[in-house]
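Task: produce atomic coordinates for the following.
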Amino acid sequence: MTDIRTRIAEETKTAMKAGQKERVTTLRMIGAKIKDADIAARGQGKEALSDDDITSTLRSMVKSRQESVKMYLEGGREDLAEKEQHEIEVIREFLPPEMDEAALKAAVEAAIAEAGASTMKDMGKVMGALKAKFGASLDLGRANGLVKAALSA
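Predicted structure coming up:
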């Protein structure tokens, strides 16, 4: 399987040849964000980002755009909300498929049992177990809410 960087570069070339200006702009923006994250990682003495790190970066890009869409819609700027929504769709092409709600709940319950967690103090253990087991295929934001709900009940 090709890595995310390669797929983004290939998709950018394809979009350029097809004359898809908006798509090219979004793909270049994704590439720039990944390069920025690489530079920041090198500043901390790390190598280039792994696919898991890139996936996390892409998830944060989606999240910030979702917040923008909400704000634009509240402000009556449907045109800008539509642009952000288009960017979200392009970014999601490079994300692994998300777990459905039932699978996520089952994974959280298994991680809680595995970690022997019973209180909110154990949340870090549970989240660590989930991240170790599922890596980038898990949306930690969604899992976080389920873990909190389960441990505070």
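
alpha carbons only for contacts and neighbour counts from here, please
Noted.

residues contacting Ala136?
Contacts for Ala136 were tallied using C-alpha atoms under 8 Å, 6 or more residues apart in numbering; they are Asp52, Asp53, Thr55, Ser56, Pro96.

will you turn the residues you listed into JSON lines that also has neighbour count, secondary structure and distance to Lys63?
Shown next, in JSON lines, are the contacts of Ala136 (neighbours: other C-alpha atoms under 10 Å; DSSP: H, G, I helix; E, B strand; the rest coil; distance: C-alpha to C-alpha, whole Å):
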{"residue": "Asp52", "neighbour count": "14", "secondary structure": "helix", "distance to Lys63": "17"}
{"residue": "Asp53", "neighbour count": "16", "secondary structure": "helix", "distance to Lys63": "15"}
{"residue": "Thr55", "neighbour count": "24", "secondary structure": "helix", "distance to Lys63": "12"}
{"residue": "Ser56", "neighbour count": "19", "secondary structure": "helix", "distance to Lys63": "11"}
{"residue": "Pro96", "neighbour count": "12", "secondary structure": "coil", "distance to Lys63": "15"}
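
this one next, for a side-by-side:
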Amino acid sequence: MIRENIQKETIAAMKGGDKQRTAALRLISAKVKDRDIEQRTAKSTVDDDDLVTEVLQKMAKQRRESIQMYEDGGREELAAQERGELAVIEEFLPQVMDEGQMRVAIEEAKTTVGADSVKDMGKVMAELKARHGASLDMSKASAMVKESLG
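All right, here's what the predicted structure looks like:
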């Protein structure tokens, strides 16, 4: 589903003459194809939308890190290019939970696994990933879980 949307948007961007958007969409497609090739030798198969979402999350994280480095280095033109790519990537990512929703999800996960100390953090994180996967910012969730268990 996500893969088809990316292909449709690529065609629309090419027809519309939007070169930056077309380049970003082609970059996404290339990364997804690279991941498809990796999956050929994998022992387990992954749902297509999960695979594409995983690729998009990784790309978004890379863009955010690059933006920070470019801004720190005074390279605003490169940071702007990365922001443009990030905006295109984020269009295809599922909506991320806000802080309130994350706190509720963390409490539910803690109750489910019976977590009561920081030692149980791995169990809580695994439960969160299984339940909410792509709609959860795992780095923020990790800090919030640690805080609530500590």
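
hmm, back to that, farthest-apart pair in the contacts of Ala136 of the first structure, please.
The span of the contacts of Ala136 of the first structure, defined through C-alpha to C-alpha, is set by Asp53 and Pro96 at 12.6 Å.

can you tell me which of the contacts of Ala136 of the first structure lies nearest to Gln44 of the first structure?
Asp53 (14.4 Å).

That closest one pairs with which position in the second structure?
Using TM-score structural alignment, the equivalent of Asp53 of the first structure in the second structure is Leu51.

how big's the offset between stretch 62-70 of the second structure and the first structure?
In the superposition against the first structure, stretch 62-70 of the second structure averages 0.6 Å from its aligned positions (mean C-alpha distance after the TM-score superposition for the first structure).

residues in the first structure matched by that stretch, start to end?
Using TM-score structural alignment, stretch 62-70 of the second structure lines up with residues 64-72 of the first structure.

just how off-centre is that stretch within its chain?
Remark: stretch 64-72 of the first structure is offset 15 Å from the chain centroid, using C-alpha atoms, centre = their mean, to the nearest Å.

and if you look at stretch 128-145 of the first structure?
Worked out by C-alpha atoms, centre = their mean, stretch 128-145 of the first structure lies 11 Å from the chain centre.

Repeat that for stretch 138-150 of the first structure.
14 Å.

Give me the buried positions along it.
Leu138, Asp139, Leu140, Ala143, Asn144, Leu146, Val147, Ala150 (16 or more other C-alpha atoms under 10 Å).

counterpart of the first one in the second structure?
For Leu138 of the first structure, the aligned position in the second structure is Leu136, judged by TM-score structural alignment.

If anything else comes up later, I'll come back, but that's it for now.
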